[in-house]
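Student: below: sequence and its predicted model.
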Amino acid sequence: MIQNNLSKILGKRQLEITKVNQDTGISRTTITSLYYNRAKGINFDTLSTLCEYLDITPNELLNFTEERENKAIGKRIKAIRLSLGLTGKEFGHLIDNASSGVVANWENGVNKPNVERLRRIAEIGLMTVDELISEGKREMDNITFRGYLLEHLHDKGYRYIIKDEFEEIYAIENLQNGAVGKFVKWLTSFSYLFKDIEPEGHLNIAVELGLFDWSTVPDNTPVLVRNNVTEPWEYRHFYKYSAESDYPFICYIDGKTSYTVKSIQSIVKYDNWAFCKLAEEGE
C-alpha cells in the first residue's frame, strides 16, 4: 500500500488546495482526495505535474508502507545469501536454524526477521543492522517506484525504455528497424530512475519486471550472467532454465556454444547462475 505526503507538504508551505488547483490545472476533487489520502491511485501525469510544481521527487511525495519495506529488505537478504553461494536451507541453518520456508518468506517480503535474526544476517553480510535496513529502504524508494512506472508502461503496450544521445528518455513498442518510438511527455520527469541506461542504450521492460519467459529462450542465445549484484556481468551462451534451482540460469561453460563445448575435455560443460539478462541488454 502507498500513502502520500501531500497534506504535510502543503501544510509546511502554507499552500491551500485552491491555490494548487489554480496553478496546476489539476482538479480540486483529485487534489482533495490525495490530500486526505482517500485516492485509490494517482495518474502519472498528475504525479509529474505535482512533483514539478512542488519541486520534489515522487519518493518525497509517496510513502511506501511496511509491506514494501519488507520486500526491499528481502531482496537484500537474498543478495547476501546468493553472494555466499548458499541454498535457502543452508542459509537458514546459519540464522538460528530457520527453515528454508521461513527464509523464502523473508526474501519474498511476506515478513521480516526478528531483531536477533536481523543482527545475525547483518553480521554474515558484513554490515550493521542499520545498514541492512537502511539499504533496503533506499532500494525500496527507487526500485519500487521504478517498478510501478514500468508496469504502467508495459500495460500501455510499451516494451522498451531508450535513452538518446542527449539523454532524453523515451518509451517505445519495439526496437525493429531503428524505430525511435513514441515519446511519453511525462517520462523525462523520472529520468533519475534510469541513470543505469547509457546514452543511446535501452532497457527491456519485460525482463526488468520478470515477465520474460526464460523457458522459451532458444539454445545458444547470447546472455550476460552473474551470481550477485557486486560482480561484473560475464558473457555466456544460454542452455536452459531450471525454475527449481537457486541458480536457475544454465549456460555453456566459458562462453562456449552447443557446438564448441563438444571439443573440450572437461566433464563439466555447463555452469549455473543466479542472475541473467539478454546480451542485447548489456552494459
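Tutor: Looks like it came in fine.
Student: hey, let's count contacts and neighbours off CA atoms from now on
Tutor: Noted.
Student: tally of neighbours for residue 254?
Tutor: By other C-alpha atoms under 10 Å, 14 other residues sit near residue 254.
Student: what sits against it?
Tutor: Residues near residue 254 by C-alpha atoms under 8 Å, 6 or more residues apart in numbering: residue 236.
Student: looks to me like it is in a strand.
Tutor: No: using DSSP: H, G, I helix; E, B strand; the rest coil, the secondary structure at residue 254 is helix, not a strand.
Student: okay, now the nearest residue to residue 282 once chain neighbours are set aside: neighbour count?
Tutor: Spatial nearest neighbour of residue 282, chain neighbours left out: residue 224 (7.0 Å); criterion: C-alpha to C-alpha, 6 or more residues apart in numbering. Number of residues near residue 224 (other C-alpha under 10 Å) recorded here: 22.
Student: structure B:
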Amino acid sequence: MGDIAILRSEAKKGLLLSLYYAGFYYIARDNSDILYAFSKKPQWNGYDWEETGGVCISLEWVDNLLFFVKKSEPLNILTELCGVDWRTVKRNTPVLVYNKESGEKHRRYFAGFNECLQSPFITYSGGRTSWTDENSNGEVWKFCELADEEK
C-alpha cells in the first residue's frame, strides 16, 4: 500500500509541476465537481469559477489525483508544491533562489512574489537588502525556498 501512496504523490507533484510550467497557476472545482486549471486566479460567480482574462482547461481526467481540491477556494499550485504562501513572506527574509531545478542555489533576500510572472520570485540584487538596494528593480527567479539561517 505504501508504494502506491508514493506513486500517487509523485504523480500529483509531476502533474502540478507540468501545469505550472505550462502557465496554469490555479486549480478550482465548480459546483458540478468538475476540476479546472486556470492561468489567472479565477473569480466565483455564485455557481462556477470564471476565468479572469486568462486560459482555462478541464482537469476531469485527473480528478482522482486532485481529489483534495475543494469548491470553496482555488488551489494555488505554487503554494501546494512549496508548502509556503509566498504572498505572506516578509521582505528581507533570507532565501535560496535558482532558475533550474538542478541549478546552483544563490543566497538572496526576498523582495516579493508576482504569480503573473514566468519567474515569480523577486529578490534584492546581489544579496543586498531593502536597506542597501533601494534603486534596483531586483532579480527574478523561477524557484525559491526559505533559507536555513544557521548555514
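Tutor: Alright, I've got the coordinates. Here the structure is a predicted model, which is why all the values come from computation and not from measurement.
Student: TM-score of the superposition?
Tutor: The TM-score (TM-score structural alignment, normalised by the length of the second structure) is 0.50; 108 aligned residues with a C-alpha RMSD of 4.2 Å.
Student: three-state assignment of the aligned residue in the second structure for the residue nearest to residue 282 of the first structure?
Tutor: Alignment note (TM-score structural alignment): residue 224 of the first structure maps to residue 96 of the second structure. Using three-state DSSP, the secondary structure recorded for residue 96 of the second structure is strand.
Student: pretty sure residue 96 of the second structure contacts residue 106?
Tutor: Yes: proximity of residue 96 of the second structure to residue 106 meets the contact threshold set by C-alpha atoms under 8 Å, at 5.3 Å.
Student: you'd agree residue 13 of the second structure is up against residue 81?
Tutor: Yes: Residue 13 of the second structure is within contact range of residue 81, at 7.0 Å (criterion: C-alpha under 8 Å).
Student: so which bit of the first structure is stretch 116-128 of the second structure matched to?
Tutor: Going by TM-score structural alignment: stretch 116-128 of the second structure matches residues 244-256.
Student: and the matching stretch, how far apart are its ends?
Tutor: End-to-end distance for stretch 244-256 of the first structure, by C-alpha to C-alpha, to the nearest Å: 24 Å.
Student: how about stretch 24-39 of the second structure?
Tutor: 4 Å.
Student: need the longest strand for the second structure.
Tutor: strand 106-113 (DSSP state E).
Student: what about whatever helix or strand comes next after that one, how far off from the first structure?
Tutor: Counting by DSSP states H and E, the element after strand 106-113 of the second structure in chain order, helix or strand, is strand 121-123. Compared with the first structure after fitting, strand 121-123 of the second structure has a mean deviation of 0.9 Å; criterion: mean C-alpha distance after the TM-score superposition for the first structure.
Student: and residue 91 of the first structure, how many residues sit next to it?
Tutor: Residues near residue 91 of the first structure, counting by other C-alpha under 10 Å: 23.
Student: any idea how far residue 21 of the first structure is from it?
Tutor: 53 Å.
Student: what segments of the stretch 1-150 of the first structure are strands?
Tutor: Using DSSP state E, counting those that start in this stretch, the strands of the stretch 1-150 of the first structure run over 2-4, 62-64.
Student: ah, wrong one, I meant the stretch 151-283 of the first structure
Tutor: Counting by DSSP E, counting those that start in this stretch, the strands of the stretch 151-283 of the first structure are 160-163, 169-172, 202-204, 222-226, 234-241, 249-252, 270-273, 275-278.
Student: now render the ones you listed as CSV, adding distance to residue 117 of the first structure.
Tutor: Formatted as CSV, the strands of the stretch 151-283 of the first structure follow (distance: least, C-alpha to C-alpha, whole Å):
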stretch, distance to residue 117 of the first structure
strand 160-163, 39
strand 169-172, 42
strand 202-204, 36
strand 222-226, 27
strand 234-241, 32
strand 249-252, 30
strand 270-273, 27
strand 275-278, 26
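Student: highest mean neighbour count out of the ones you listed?
Tutor: Highest mean neighbour count among the strands of the stretch 151-283 of the first structure (mean count of other C-alpha atoms under 10 Å): strand 249-252, with a mean of 24.
Student: can you name every helix or strand that it contacts?
Tutor: Applying 3 or more C-alpha pairs under 8 Å, 6 or more residues apart in numbering; DSSP states H and E, one finds that strand 249-252 of the first structure contacts strand 234-241, strand 270-273.
Student: spit out the contact partners of residue 88 of the first structure.
Tutor: Taking C-alpha under 8 Å, 6+ apart as the test, what residue 88 of the first structure contacts is 81, 99, 100, 101, 103, 104.
Student: how about 7 Å then?
Tutor: For residue 88 of the first structure, the contacting residues are 100, 103, 104, by C-alpha atoms under 7 Å, 6 or more residues apart in numbering.
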